[in-house]
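A.B. asks: the amino acid sequence is not available; the structure is as follows:
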């Protein structure tokens, strides 16, 4: 690995997610407009803490160890979902030197799926390597839109028809999982890059087998929930089918939007995130 700053993957599942793609299946963006109104898709406001460690290191990565923590917070603010995520990691290279990264992401996405405000900051060894800020709006569900940045510079560009914002994408993934769909693909914009939306391919499988590691806190949020193994591949716009994804993410995703575990695959290495603490956040009286 070179000395370039560490780049995190899209954050929302969100994402979720995410992190969180270009539409490939005809007509699915119309169903996406109805995702929030589905009575059986109820995201739970929560704060989740994950321990992170190196899972896989590949030849020539230069990385021999990774450790750290991620905190993901999802807040219901009546007409929008506020998502806050912070990832702090320590890397050890094979030469013996270390570097620290501190990546934070915040977003405010309206529940109609048409508006997004976002802020991103990536720090390496106490120096700000990247800072992004701006907003995006869609003309209507399934219609085109526009993203505008104020940091690092004033920039504006069109979002193609069918683009989703991260929380809408998360809800739609859950809807597809409940319906038994095995794969879907969408365009998702989260503000984490200056050159447009990601193309995100999702493969939806059965829940992971075996006992789950213990979790502290409000574990009742994990009980009685359907779950699925979801693999997400993130492509830069126009790269799908012609290149490897920029990032991949594997999730153990619950029907209420909580991820019990994640695997963040950066290509040269992969980092595992395991849920260790969970706190329910209050729902507002709207």
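C.D. replies: Right, received. Where do you want to start? Everything numeric in this text was worked out from a predicted model, so none of it was measured.

A.B. asks: every contact and neighbour count from this point should use C-alpha atoms.
C.D. replies: Will do.

A.B. asks: strands along the stretch 101-250 of the chain, start to end?
C.D. replies: 115-124, 127-138, 145-151, 155-159, 163-164, 183-188, 198-205, 216-217, 227-236, 247-254 (DSSP state E, counting those that start in this stretch).

A.B. asks: most packed of the ones you listed?
C.D. replies: Counting by mean count of other Cα atoms under 10 Å, strand 163-164 has the highest mean neighbour count of the strands of the stretch 101-250 of the chain, with a mean of 30.

A.B. asks: what does that strand rub up against?
C.D. replies: The contact list for strand 163-164, computed with Cα atoms under 8 Å, 6 or more residues apart in numbering, reads 21-23, 113, 142-145, 186-189, 197.

A.B. asks: and if we set it to 10 Å?
C.D. replies: Strand 163-164 is contacted by residues 20-23, 29, 32-33, 113-115, 138, 141-145, 169-170, 172, 186-190, 197-199 when judged by Cα atoms under 10 Å, 6 or more residues apart in numbering.

A.B. asks: which of the three states applies to residue 92?
C.D. replies: Assigned by DSSP: H, G, I helix; E, B strand; the rest coil, the conformation of residue 92 is strand.

A.B. asks: pull the contacting residues for the closest residue to it other than its chain neighbours.
C.D. replies: Spatial nearest neighbour of residue 92, excluding adjacent residues (Cα to Cα, 6 or more residues apart in numbering): residue 98 at 4.6 Å. If a contact means Cα under 10 Å, 6+ apart, then residue 98 has 63, 65, 66, 90, 91, 92, 125 as its contacts.

A.B. asks: now do residue 98 against residue 9, distance only.
C.D. replies: Using Cα to Cα, to the nearest Å, residue 98 is found at 21 Å from residue 9.

A.B. asks: check residue 16 too.
C.D. replies: 11 Å.

A.B. asks: look at these two and report which has more neighbours.
C.D. replies: More crowded of residue 16 and residue 9, by other Cα atoms under 10 Å: residue 16, with 27 against 18.

A.B. asks: my guess is that one meets residue 83, correct?
C.D. replies: Yes: using Cα atoms under 10 Å, residue 16 is in contact with residue 83, at 9.4 Å.

A.B. asks: need the residues touching each of those two.
C.D. replies: Contacts common to residue 16 and residue 83, judged by Cα under 10 Å, 6+ apart, are 72, 74, 166, 167.

A.B. asks: grab the nearest non-local neighbour of the third one.
C.D. replies: So that's residue 166. Per Cα to Cα, 6+ apart, closest to residue 166 is residue 20, 4.7 Å.

A.B. asks: what is the burial count for that neighbour?
C.D. replies: 31.

A.B. asks: same thing with residue 93?
C.D. replies: The number of residues near residue 93, taken as other Cα under 10 Å, comes to 16.

A.B. asks: then residue 282?
C.D. replies: 12.

A.B. asks: longest single helix anywhere in this structure?
C.D. replies: When the chain is parsed with DSSP state H, its longest helix is helix 166-178.

A.B. asks: got another one to weigh against that:
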């Protein structure tokens, strides 16, 4: 889930992209609102408080998925300095995983600091391809073999979780960086059975997994640039987030959830 929650993360490339699932994963079209707070479990030496919200919406359009994500976070440093981060992220992704249209706008205290827009194509799911940016400037970026787009990654992640796989790694391109596909490593914890105590009735009969996804600069080694922890239900809904920005970390809690109509019917 940009900031991307980074809605993305990725998978063990060509082999994984070609691996059949024992049972098809069906992602639920939905709208989810998350309350964001400073993560108390993580030391945040320079940050006194952080509060905000994220709205995430995904809809199955039969031949494609559309995603909208809006994110706002107010941060106060221990020195008393305060600022507001915000982002608006929109994508259209073909179901076969070969086309992605994207637009990202980020701002600090109301001043736009980054705008990225364009379209990416692959010669096949998990294949090579390119991204053609129209903003901040017109240019083309090569995408390496194994690249996956965000929603295809979510499907592959849940398929891997169902198989009992524990680690996935591959490049992912989601349109949030001018540097191209980011290398990722995903760790999947054991399956959690359906829990009648879950706060939303639509999720109480659904199994879930906790995953942690680390994002690295292309070809990078060492420490990740960003990490996110998510509890994913097997229908693609997330209800617990941990977003580690390295300097500080934010916890996200599902505050509102609504199923949306989608699919080919």
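C.D. replies: Perfect, I can see it now. None of the values given here were measured: they were computed from a predicted structure.

A.B. asks: just the TM-score for the two chains, thanks.
C.D. replies: Comparison of the two superposed chains (TM-score structural alignment, normalised by the length of structure 2) gives a TM-score of 0.92, and 262 aligned residues with a Cα RMSD of 2.2 Å.

A.B. asks: list the residues that contact the corresponding residue of structure 2 for residue 281 of structure 1.
C.D. replies: Aligned by TM-score structural alignment, residue 281 of structure 1 pairs with residue 260 of structure 2. Counting by Cα under 10 Å, 6+ apart, residue 260 of structure 2 touches 28, 29, 30, 31, 57, 58, 59, 60.

A.B. asks: so what corresponds to the third one in structure 1?
C.D. replies: Same thing as residue 30 of structure 2. Counting by TM-score structural alignment, residue 30 of structure 2 corresponds to residue 46 in structure 1.

A.B. asks: okay, buried residues for stretch 157-170 of structure 2 please.
C.D. replies: Within stretch 157-170 of structure 2, the residues scored as buried using 16 or more other Cα atoms under 10 Å are 157, 158, 159, 160, 161, 162, 167, 168, 169, 170.

A.B. asks: how about the second one, what does it touch?
C.D. replies: Contact criterion Cα under 10 Å, 6+ apart gives 21, 24-27, 164-165, 188, 208-209, 232-236 as the residues in contact with residue 158 of structure 2.

A.B. asks: residue range in structure 1 corresponding to stretch 164-174 of structure 2, please.
C.D. replies: The aligned range for stretch 164-174 of structure 2 is 180-190, by TM-score structural alignment.

A.B. asks: how far away from the center of its chain is the matching stretch?
C.D. replies: Put simply, stretch 180-190 of structure 1 sits 12 Å off its chain's centre (Cα atoms, centre = their mean, to the nearest Å).

A.B. asks: likewise for stretch 275-286 of structure 1?
C.D. replies: With Cα atoms, centre = their mean as the basis, stretch 275-286 of structure 1 stands 18 Å off its chain's centre.

A.B. asks: how near is the alignment partner in structure 1 of residue 107 of structure 2 to residue 90 of structure 1?
C.D. replies: Residue 107 of structure 2 maps onto residue 123 in structure 1 when the alignment is built from TM-score structural alignment. For residue 123 of structure 1, the distance to residue 90 of structure 1 equals 12 Å [Cα to Cα].

A.B. asks: need the overlap of contacts for these two.
C.D. replies: 100, 101, 102.

A.B. asks: tell me the contacts of the last one?
C.D. replies: Under the criterion of Cα under 10 Å, 6+ apart, the neighbours of residue 102 of structure 1 are 6, 8, 68-70, 86-90, 121-128.

A.B. asks: let's verify the residue nearest to it when sequence neighbours are not counted: helix, strand, or coil?
C.D. replies: Spatial nearest neighbour of residue 102 of structure 1, chain neighbours left out: residue 88 (4.5 Å); criterion: Cα to Cα, 6+ apart. Here residue 88 of structure 1 is recorded as strand under three-state DSSP.

A.B. asks: residue 88 of structure 1 contacts residue 69, correct?
C.D. replies: Yes: because the distance of 5.6 Å satisfies Cα under 10 Å, residue 88 of structure 1 is recorded as touching residue 69.

A.B. asks: ok, the contacts of residue 102 of structure 1 in structure 2: which stay?
C.D. replies: Compared against structure 2 with both residues aligned by TM-score structural alignment, their matches' Cα atoms under 10 Å, those retain 68-70, 86-90, 121-128.

A.B. asks: the closest residue to residue 191 of structure 1 other than its chain neighbours and residue 170 of structure 1: what is the separation?
C.D. replies: In space, and not counting its chain neighbours, residue 191 of structure 1 is closest to residue 118: 6.0 Å by Cα to Cα, 6+ apart. Distance, residue 118 of structure 1 to residue 170 of structure 1, using Cα to Cα: 17 Å.

A.B. asks: equivalent analysis for residue 58 of structure 1, please.
C.D. replies: Distance, residue 58 of structure 1 to residue 170 of structure 1, using Cα to Cα: 30 Å.

A.B. asks: more neighbours, the two?
C.D. replies: The neighbour count for residue 58 of structure 1 versus residue 170, taken as other Cα under 10 Å, is higher for residue 170 (26 against 12).

A.B. asks: please pull up the equivalent of that one in structure 2.
C.D. replies: Using TM-score structural alignment as the criterion, residue 170 of structure 1 maps onto residue 154 of structure 2.

A.B. asks: just the element for residue 21 of structure 1, please.
C.D. replies: For residue 21 of structure 1, there is no host helix or strand (DSSP states H and E).

A.B. asks: what's the local residue count around it?
C.D. replies: 30.

A.B. asks: and for residue 204 of structure 2?
C.D. replies: A total of 15 residues lie near residue 204 of structure 2 under the criterion other Cα under 10 Å.

A.B. asks: mind listing what the alignment partner in structure 1 of it touches?
C.D. replies: The alignment partner of residue 204 of structure 2 in structure 1, by TM-score structural alignment, is residue 223. By Cα under 10 Å, 6+ apart, the contact set of residue 223 of structure 1 is residue 254.

A.B. asks: look up how far residue 34 of structure 1 lies from residue 223 of structure 1.
C.D. replies: 26 Å.

A.B. asks: measure the match of residue 281 of structure 1 to residue 121 of structure 2 for me?
C.D. replies: Taking Cα to Cα, one finds residue 260 of structure 2 at 28 Å from residue 121 of structure 2.

A.B. asks: and if you look at residue 9 of structure 2?
C.D. replies: Going from residue 9 of structure 2 to residue 121 of structure 2 by Cα to Cα gives 18 Å.

A.B. asks: same question for residue 104 of structure 2.
C.D. replies: According to Cα to Cα, residue 104 of structure 2 stands 18 Å off from residue 121 of structure 2.
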